[in-house]
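Enquirer: need coordinates for the following:
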Amino acid sequence: MAQYQGWTSGPNTRGSFDILWTCLTTMALCVWTAVHPNIPVVSRFGPTLLERLGLMMLAMIFPEFVMTAAWDQRRRAQRLLQEVNPSPARHEDEILREAADASLLPPDTSHRWSLLQALFAVMGGYALETQYTSQVTKQPRTIRRLVTPEGVAILATTGTLPSVSERDLEERSKADVFAKVIVVCQILWFALQVLGRLGQRLPVTLLETHTTIHVGCAIVVYAIWLHKPYNLSQSVMVTGPDSQRIGAFFNFHDISYAVYRRQCERYETHRIEYWKRRIIHASRGVTRFESPPEPPTRKPLVQLLAEHRSSPADRMTAVDEDEDLLYALAPEASEGLEMLQRHGCRVADTTDPNDPFLRQTSANFTIRTVWGGWSTDVGHEPSWSKGIHVGFNVLYGGCHLAAWSSAFPSPVERWLWRASALFLISVPVWGALRILWWTAVRSRHRAVYPIRNGDLDVIAAPMFFTIFVVYTVARWYFLIEALMSLRRLPLQAYDTVNWTSILPHVG
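Expert: Model prediction:
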């Protein structure tokens, strides 16, 4: 056998550099072609490239985040299909009768959307530009936002959604077939090498194990996003005589709820401070107290429109930007609401304020919407997205347990690897604790008053933060240890697969 050391290779051997190059290129190519980013609000080469590289790094360290986002996006596209496509169960004369009652042309039910078109809409395929004049500066301004699936469903109902066929999307999609063929060949060759080493009982390095798992994750992401357009950079602008009024209403709806959320956050802060002061004063013998703060009231959308439409503009001297927007948009937003109601859209009464009609980011990273934030009371209930995310974590950690008996440079590194994998398998426990905590926060039972009052936040907040830090360190440790293990590999790890012993006619 030829003599070799570490990073060098011989006729029937491979060096550490060969292992490193093969694994990293395989992982990078798989992730680059599997991740299908959403359309940005404004396409600029520099920011778009940085966001794409950020998604690529995210997929290499936290692949379950990308898999969860892909799964959630596909589910939203399937729900959108049910809302946009006319139901076969509805009789044609019923549709015509509703259109006649609303004095409208009958909707075109001959064209049904496909999953490709629905995914295009979900990824930000449609945009709205709304012009308004600031009530403070008297300067004309323009708001550009991407339409969410909830907004797309309404636009489709009103007939103001531009028609984008499957052929148009296939032409707009910049899928590099040649690059994907190379990736498939690279995956097949890498898989054959790993299988060949297992068949000849040769050691599989930690980096090869880690790369195999990530290749599997990339294949799952690509399968989920199989019908999603690839690398689009421009949205289709919604235009027409009604787009300005609809855009004004959409913006008014979203901004008014954002203002209400901020009011709720301020109320929670003042409420906790009030009761803490009251307990202190009561312990000092004080018997008379001021009234506790009143919670903000979520006013009906019609009432908000009327209030902002009727307020004199000359009194608008000291308002924040969102309030200025509400006053400026109110007149056209009222017209937009009336037009939507004529089309049969009951958006003023049935719309969930947690589902905005517009968004101002590409929304590629959606894990916050899955688990919710610490300062908001939205997103903490059980959901399919949480279950999918937890399932991917368990699968990812369980696959890394395959290296339980692999060769490690030291016993400490071996046990850190095992502990990291076991921690990921235990993610369902931490996820359930977070859901139970926020369930208690919203509960009105007297027994959980310390949780509702915020006194135990001093314990819960550090605990969940520590869990998140350990979770992050465990994910990074897999990659770092896989690379560091190349410094000391067993001698047989450098041997190449002897294909003539498996396939006698090869060689």
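
Enquirer: from here on, contacts and neighbour counts on C-alpha atoms
Expert: Fine.

Enquirer: which parts of the stretch 201-350 of the chain are helices?
Expert: 206-224, 243-283, 301-310, 321-342, 347-350 (DSSP state H, counting those that start in this stretch).

Enquirer: and the next helix or strand past the shortest one?
Expert: On the C-terminal side of helix 347-350, the nearest following helix or strand under DSSP states H and E is strand 358-359.

Enquirer: helix or strand right after that next one?
Expert: helix 367-371.

Enquirer: name the helices or strands packed onto that following helix?
Expert: In terms of contacts (3 or more Cα pairs under 8 Å, 6 or more residues apart in numbering; DSSP states H and E), helix 367-371 is packed against helix 63-84, helix 384-400.

Enquirer: which one, of these, ends up nearest to Ala333?
Expert: Across the helices and strands packed on helix 367-371, Ala333 has its closest neighbour in helix 63-84 (23.4 Å, Cα to Cα).

Enquirer: since we're on Phe252, how many residues are nearby?
Expert: Phe252 has 27 neighbours, counted by other Cα atoms under 10 Å.

Enquirer: next, the structure of the following sequence, for comparison with the previous one:
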Amino acid sequence: MEIQRPEFINTTFVGYVPNPDGRGTLSLLFSCLLTLSLCVWSAIHLDLPPHGETDIEYTYRYLKWSVLGIFGPELVIWAAWRQFISARALTKFIQEKSNNGRNPQWTMVHGFYAGMGGFVFDMDTPEMHGPRFIPQRRLHVTPRGIQLLAKCGLLPDISLEDIKDKSKTDGSGKLICCFQVSWMVVQAAVRVAVGLPLTPLETNTIGHVVCALINYALWWYKPRWIKEPTILRGEWTRAICAFMYMSSQVSAEHKVNRDVLRDFGVKTEMSGVLYTPGLPGSQESLDARALGTRIAPRSDQECSEGDIPLTDESEPSDDPLPANGRITMLKGLELSAQTFHQEEVVSKTVHKTIPSEMRIERWKLACKAIEQYPAIRERLDIPPCDQDELRYREAHRLYPEMPDKVSQHPSGHKPSQHVKASSNKSWWCPSEELVVERPRNWPGDDLLRHMQGHLMGIILWCSSTVYGAVHVAGWNEQFPTSVESWFWRMSGVYIVFSGLLWSFFNLLGHLSGSVWWFWYGILEGAERKRSHILIYALCCIGGTLYVIARVYLVLEAFISLRALPAAAYDSPSWVLTVPHL
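Expert: Okay, here's the model as predicted:
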């Protein structure tokens, strides 16, 4: 290619020269791509990475969430909203307790920092030196765990400035991104006002812009790009960490390595043991907060067969209460605070389990935590009397904000009863996700919430309906072929229909107790019925069509650039003069 020098160069001085009228294909494409990148990459705020994760692995995880932000932006909104209400609930709880002056200042930034795994127990710290009691090197404390620490008077003290110093983005950077993505909406509104057509790519981008602005609003106070957490220190850490570990799913023998529905079918170590106070005469009274202890493991096999493990109420026992505190295994080993020896106990299923030294140490520390902190003792409850009661309590643990019609158990049991309400010899401690092995960006049982599950489901599906409605608004947009036009319309309508349908199902579950328990049975997966199989099949078919519709809307937005009406490249003159990227 030969480069020719112009024969004549105009050297006349001129003043202001406007941009050429109109826009080109590349400028349209690059403008939308830049806006999309800001909507998905810059708007996403991930939690802390697992310990030892490389930069490549962290970037890859960011890319996966960016892809989710392109094809399912309302799912990112759902995650941001759940994290927001958890941070707000934790902040409100701690600020109310801070009235006594014992807790440090706590803001929404602290709430988000706690929710993203900012506080950890590290086994390599001097405070953790001693016999090893958990296999993991680090455990991240969840918002529920931070709430328990606040109740125990052990809230971590970290300043707002220290957290902001860890973050790689501040409010000004987020504000600039919001202005940039908002320009796409302004430009589209001007085009519609003057009668110029919008391209499918612009329509799709506007949908992402709306979602991105919502994400920025929800994650405004959430730190970003933090990789190193705050290590909890103090003599109290060993005992509290042991108790939190036993109460969380990380202690389960059979873990579920997934983010969705991970709470079902996972039995924590705490769910398999019973706690027994010591003799009142040998130590201080219960109200004086000094308890001897016994923790007895229960058999999962018995539970699965409908037989609740033996308790002091279901099977008389001559075994006296411990005088100095001990941990007793009903199925094999008895451990005293000073010595341990073998002891066989006859039950419906003979199952001998000899705990490891690590488990023995963990149980000792957990008992110490129960003895020391009244907030932990208040968690103790009456042991379940039958399989239905056990199922009810598990449902109440997963959905504590269940509707009133569902929470009224036929037996009249109230989950708020605890150890001070009775003189039972054995007590049951409900499980709760207090620590996790790694932070999980998808919302789960580790986050706090103040709204019932089905109402949160309605909000999720309503956001999906809004996203579909944005694309349905482009009903009369011109496409290269009529087939593409009708596929675009059907995809948008199907997304709106799916959102409304599932919102109705969630509302029905909120209003009807029988429907609520039906859906819980499906999620629980404990029993396979024909109706459940039919629901699974319909969800599989409907979900596949939903994914196809979402993918088509994104792909068609780019494919349609091959043939657009000429008016799509016209632009109002003043729009071109506004500085933007």
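
Enquirer: TM between them?
Expert: Here the TM-score for the pair of chains, by TM-score structural alignment, normalised by the length of the first structure, is 0.73; 430 aligned residues with a Cα RMSD of 4.2 Å.

Enquirer: so where do the strands sit in the stretch 1-150 of the first structure?
Expert: Along the stretch 1-150 of the first structure, counting by DSSP state E, counting those that start in this stretch, strands occupy 126-133, 140-147.

Enquirer: and among those, the most buried is which?
Expert: Per-stretch averages of neighbours, counted by mean count of other Cα atoms under 10 Å, single out strand 126-133 among the strands of the stretch 1-150 of the first structure, with a mean of 20.

Enquirer: which one of the helices and strands packed on helix 367-371 of the first structure lies nearest to Ile367 of the first structure?
Expert: It is, among those and with distance given as Cα to Cα, helix 63-84, at 6.5 Å.

Enquirer: still on that earlier bit, would JSON lines of the helices of the stretch 201-350 of the first structure with distance to Leu29 of the first structure be doable?
Expert: Below are the helices of the stretch 201-350 of the first structure laid out as JSON lines (distance: least, Cα to Cα, whole Å):
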{"stretch": "helix 206-224", "distance to Leu29 of the first structure": "9"}
{"stretch": "helix 243-283", "distance to Leu29 of the first structure": "39"}
{"stretch": "helix 301-310", "distance to Leu29 of the first structure": "49"}
{"stretch": "helix 321-342", "distance to Leu29 of the first structure": "43"}
{"stretch": "helix 347-350", "distance to Leu29 of the first structure": "45"}
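
Enquirer: which of the ones you listed sits closest to Asn364 of the first structure?
Expert: Closest to Asn364 of the first structure of these, according to Cα to Cα: helix 206-224, at 13.6 Å.

Enquirer: list the contacts for the spatially most central residue of the second structure?
Expert: What sits nearest the mean C-alpha location of the second structure, by Cα atoms, centre = their mean, is Pro443, with 1.6 Å. Taking Cα atoms under 8 Å, 6 or more residues apart in numbering, we find Pro443 of the second structure in contact with Ala79, Arg82, Gln83.

Enquirer: quick revisit: can the strands of the stretch 1-150 of the first structure go into CSV with extra columns for distance to Asp455 of the first structure?
Expert: Putting the strands of the stretch 1-150 of the first structure into CSV (distance: least, Cα to Cα, whole Å) gives the following:
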stretch, distance to Asp455 of the first structure
strand 126-133, 44
strand 140-147, 40
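
Enquirer: which one of these lies nearest to Pro312 of the first structure?
Expert: Of the strands of the stretch 1-150 of the first structure, nearest to Pro312 of the first structure by Cα to Cα is strand 126-133, at 14.7 Å.
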